[in-house]
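J.: Here is the input, now give the coordinates:
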Amino acid sequence: MSTEKFIRNEVTGWMAAHGEHSDIVMSTRIRLARNLTGYLYPIAFTEDDAMAIDRAATGVLLDSDGPDYTYMKMSEIPSLERLVLIEKHLISPHLANPNRHGAVILSEDETVSVMINEEDHVRIQCIYPGLQLEDAYKKADAVDDLLESELPYAFDEDFGYMTSCPSNTGTGMRASVMMHLPALTITKQIDRIIPAISRLGMVVRGSYGEGSEAPGNVYQVSNQTTLGKTEQEILVDLGNITSRLIAHERKSREVLLAKSRLALENRLFRSLGTIVYARILQTGEAARCLSDVRLGIDLGIIEDVDVSILNELMIFMQPGFLQQYAGTELSQEERDIFRAKLFRERLNIADTLKSLEEGTQE
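T.: Prediction:
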């Protein structure tokens, strides 16, 4: 299997608009941080250490009888292609540094990503569409068991798995859900909900993790504590928080419909018109419009638009994908023009115009 498949193939598994509560929960991710005994952490290890860790982890996965995997070394991948992998959530921005001896092993369906020599020696990631905490964990745990059967993990009976960052010590697990919360954002309830979630041991970030913003009202909710809790306890806690957020979001949507339906419809159809007709689309405006249209679809206000396409466009609108799709480097202004063109082409304009016309006739 060629590396090009993962770069050229815009659609990845977690973008599918299915899974439990997929109208609000876009994807579920489990990440396990692991290190090997006898080696310094990546922040201080030698090149020989990095190569030895790479060979050991790669050998286990590529020689296994499990699914097909593809190996990619970061230093051999052009910067634009590394950016595409970040935008698809297949690697972290930290791993993309080509000078850190990093590599990634990807499953054919892109649900499993094993990052080597990132912040830790090995980071196992599994992403599923919708709310699938248990299934995603089982998949990640199976990969972890395979690696642990052959590799000497750094583990302490009192502290658990030893990690580069102390905040990951313990289970080494970060479980997260990526959620679309437009109603809570529009009503500004999200501003008081985020601090409340933090007090419960969870953290809310943008869709690309720590330090990122939440374009398009997409938030990543994950556990903050990995020490002193089992994996199952973390999954239960995150599941409970997610269920409460889903309930709050649904209630807020009902309130918006009951109290401000005309204003809401006006906003949603304006956004639909923008992505259909605009000739220049900046990233922020594109994200906001996609969020509005997705909300309109979920509420049954906008029809004849496939929500899975909107999930894809959230990735397509990013700088790396735009330039990869265009086949050339683009300035910011050129990206804004090409983004608008791509949106018009990717959406079925005939069906979208029909939806617009029906909306104006009601």
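J.: going forward, measure contacts and count neighbours with C-alpha atoms only.
T.: Noted.
J.: Spatially central residue for this protein, please.
T.: Central residue of the chain (C-alpha atoms, centre = their mean): residue 89, 4.8 Å from the mean position.
J.: ok, and the closest non-adjacent residue to that one?
T.: Sequence neighbours aside, residue 208 is the residue nearest to residue 89 in space, at 7.5 Å (criterion: C-alpha to C-alpha, 6 or more residues apart in numbering).
J.: And that neighbour, how far from residue 47?
T.: To residue 47, residue 208 is 29 Å away according to C-alpha to C-alpha, to the nearest Å.
J.: These two: who's more crowded?
T.: Higher neighbour count among residue 208 and residue 47: residue 208, with 20 against 12, using other C-alpha atoms under 10 Å.
J.: any idea which strand is longest in this structure?
T.: Secondary structure assigned by DSSP state E gives strand 25-34 as the longest strand of the chain.
J.: after that strand comes which helix or strand?
T.: Helices and strands here follow DSSP states H and E; after strand 25-34, the next one along the chain is helix 47-62.
J.: Contacts for that next one, please.
T.: Identification of contacts with helix 47-62 by C-alpha atoms under 8 Å, 6 or more residues apart in numbering yields 36, 39-40, 42, 68-71, 101, 103, 105, 116-117, 121-122, 146-147, 150-151.
J.: if you set the cut-off to 7 Å instead, what comes out?
T.: Residues outside helix 47-62 that contact it (C-alpha atoms under 7 Å, 6 or more residues apart in numbering) are 39, 69, 101, 116-117, 121, 147, 150.
J.: mind checking how far it is from the chain centre?
T.: 26 Å (C-alpha atoms, centre = their mean, to the nearest Å).
J.: What of stretch 249-261?
T.: On C-alpha atoms, centre = their mean, the centre of stretch 249-261 falls 27 Å from that of its chain.
J.: Return the set of buried residues in the helix or strand residue 351 falls within.
T.: Taking DSSP H and E as the criterion, the element that holds residue 351 is helix 349-361. For helix 349-361, burial by neighbour count (16 or more other C-alpha atoms under 10 Å) applies to 349, 352-353, 355-356.
J.: Sequence B follows; please return its structure for comparison with A:
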Amino acid sequence: MNYPKFPENCKSLLCKYLTPEVFEALKDKKTPNGFTLEQAINSGVKNIDSGIGVYAGDKESYDVFDKLFDPIIEEYHGFSKTDSHKSNLNPDDLNAPNPDPDNEFILSTRIRVGRNMDNMPLGPAISKEQRDHVESSVVAGLKRLDGELKGEYYPLLGMSKEVQDALIKDHFLFKEGDRFLDAAGLNRDWPAGRGIYHNNDKTFLVWVNEEDQLRIISMQQGGDIKEVFSRLVNAIKSIETKVPFSYSEHLGYITSCPTNLGTAMRASVHIALPKLAKDMETFKAITDKYHLQIRGINGEHSESEGGVYDISNRRRLGITEVQAVQDMHDGVVALIAKEKELSE
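T.: All right, here's what the predicted structure looks like:
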């Protein structure tokens, strides 16, 4: 493999940090799973418009290719090689009364985490047999869920049209990965080994073997953030008894994309802020203060519809899960207060 030629307008962190020197130092290295630098950077080489451009194939990638991953992690998360990550999934430590008890502003709340199985390659490096093993282990864990978490698992392979239509209608069905994930090797053997679990109330969802091996999602209408967080924590703890998760004292929960490391959490609300939408400077000042991200309601790179936005935590690594959700809650309280002020 030769040093990739990046165009001058390339803005990804891969372009910034894969210098010829770093390339020379890493090009012949492999992780114990046989994952190479070429595989790690393929998505960013093929997709010049990537924001990051690198994916890890296993936990060891972060050590073997540290000369590339460390500066990317430091720039994205403000987190250095000597820092350590702490987890806190105790709902009692979260101070989050419902910021919108009359349901005037918040349409829905959703908190999700990414998880991967310990001692198993990540999606970009996993074999078909290993992926199938992850699926069967996760399904065994999901079958143990009871109470409000009890539900059904729907494998993508051989899925009937009726089930497919029902899952699409609920916005639960994930599709084959986009070109960034495809180039990272995450679409191989599609749709084998993948599936969706949801509870009977449709407030809890698990995606199996999408970008990460598990995407665990808790959600409901309205703004009871603490209830959504508590449900998520109960599910995580229950699944973990059957499926040990990949974790490091330095980087927290291990994920294939370095942006999700740490808590691997995105806590978000869909919220209607039509007045603030007309004053993006004030809107952004509030979200920046609370380390929040503004997106359109259809996720990243989408536009707002009718003044409704997706507001979520920006920080993931170097803060606890409770802090991430607290940021989101406190920021939403401030946004609602400002929206009311502008409406007077």
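J.: Give me the TM-score for this pair.
T.: Overlay of the two chains. TM-score (TM-score structural alignment, normalised by the length of the second structure): 0.62; 235 aligned residues with a C-alpha RMSD of 2.6 Å.
J.: For the longest strand of the first structure, grab the matching residue range in the second structure.
T.: Strand 25-34 of the first structure lines up with residues 106-115 of the second structure when matched by TM-score structural alignment.
J.: what's in contact with the matching stretch?
T.: Stretch 106-115 of the second structure is contacted by residues 100, 212-223, 225, 228-229, 245, 253, 255, 264-272 when judged by C-alpha under 7 Å, 6+ apart.
J.: Out of those residues, which sit inside helices?
T.: Counting by DSSP state H, the contacts of stretch 106-115 of the second structure place 225, 228-229 in helices.
J.: Pick the one among the residues you listed closest to residue 14 of the second structure.
T.: Nearest to residue 14 of the second structure, judged by C-alpha to C-alpha, of these is residue 229 at 33.9 Å.
J.: just checking, what's the longest helix in the second structure?
T.: helix 321-343.
J.: Which stretch of the first structure is that one matched to in the alignment?
T.: Taking TM-score structural alignment, helix 321-343 of the second structure hits residues 231-253 over in the first structure.
J.: how about that stretch: buried residues?
T.: Buried-residue list, stretch 231-253 of the first structure, by 16+ other C-alpha under 10 Å: 231, 234-235, 237-239, 241-242, 245-246, 248-250, 252-253.
J.: ok, which stretches of the first structure are strands?
T.: 25-34, 69-73, 103-107, 112-116, 122-129, 155-156, 160-161, 173-180, 202-206, 218-223.
J.: okay if I get these as TSV plus mean neighbour count and distance to residue 284 of the first structure?
T.: As requested, the strands of the first structure are exported to TSV (neighbours: other C-alpha atoms under 10 Å; distance: least, C-alpha to C-alpha, whole Å):
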stretch	mean neighbour count	distance to residue 284 of the first structure
strand 25-34	26	19
strand 69-73	18	31
strand 103-107	23	30
strand 112-116	27	28
strand 122-129	26	24
strand 155-156	14	44
strand 160-161	20	39
strand 173-180	26	15
strand 202-206	20	13
strand 218-223	25	12
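J.: Reformat those as CSV; add distance to residue 339 of the first structure.
T.: Below are the strands of the first structure laid out as CSV (distance: least, C-alpha to C-alpha, whole Å):
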stretch, distance to residue 339 of the first structure
strand 25-34, 22
strand 69-73, 28
strand 103-107, 28
strand 112-116, 28
strand 122-129, 25
strand 155-156, 47
strand 160-161, 44
strand 173-180, 22
strand 202-206, 21
strand 218-223, 19
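J.: number of nearby residues for residue 21 of the second structure?
T.: Residue 21 of the second structure has 11 nearby residues by other C-alpha under 10 Å.
J.: Work out for me the element it sits within.
T.: helix 20-26.
J.: residues in the first structure aligned with that helix?
T.: Under TM-score structural alignment, there's no match for helix 20-26 of the second structure.
J.: What are the buried residues along the helix or strand following that helix?
T.: Beyond helix 20-26 of the second structure on the C-terminal side, the first helix or strand identified by DSSP H and E is helix 37-46. Neighbour-count burial for helix 37-46 of the second structure flags 37-45 (criterion: 16+ other C-alpha under 10 Å).
J.: tell me which of these is nearest to residue 179 of the second structure?
T.: For these, the nearest to residue 179 of the second structure is residue 43 (8.1 Å; C-alpha to C-alpha).
J.: Kindly state which residue of the first structure is aligned to the closest one.
T.: When the first structure is aligned by TM-score structural alignment, residue 43 of the second structure is left unaligned.
J.: surely residue 43 of the second structure meets residue 180?
T.: Yes. Between residue 43 of the second structure and residue 180 there is a contact under C-alpha atoms under 7 Å: 5.5 Å.
J.: any idea how far the counterpart of residue 135 of the second structure in the first structure is from residue 246 of the first structure?
T.: Aligned counterpart of residue 135 of the second structure in the first structure: residue 54 (TM-score structural alignment). Look at residue 54 of the first structure and residue 246 of the first structure: by C-alpha to C-alpha, they are 40 Å apart.
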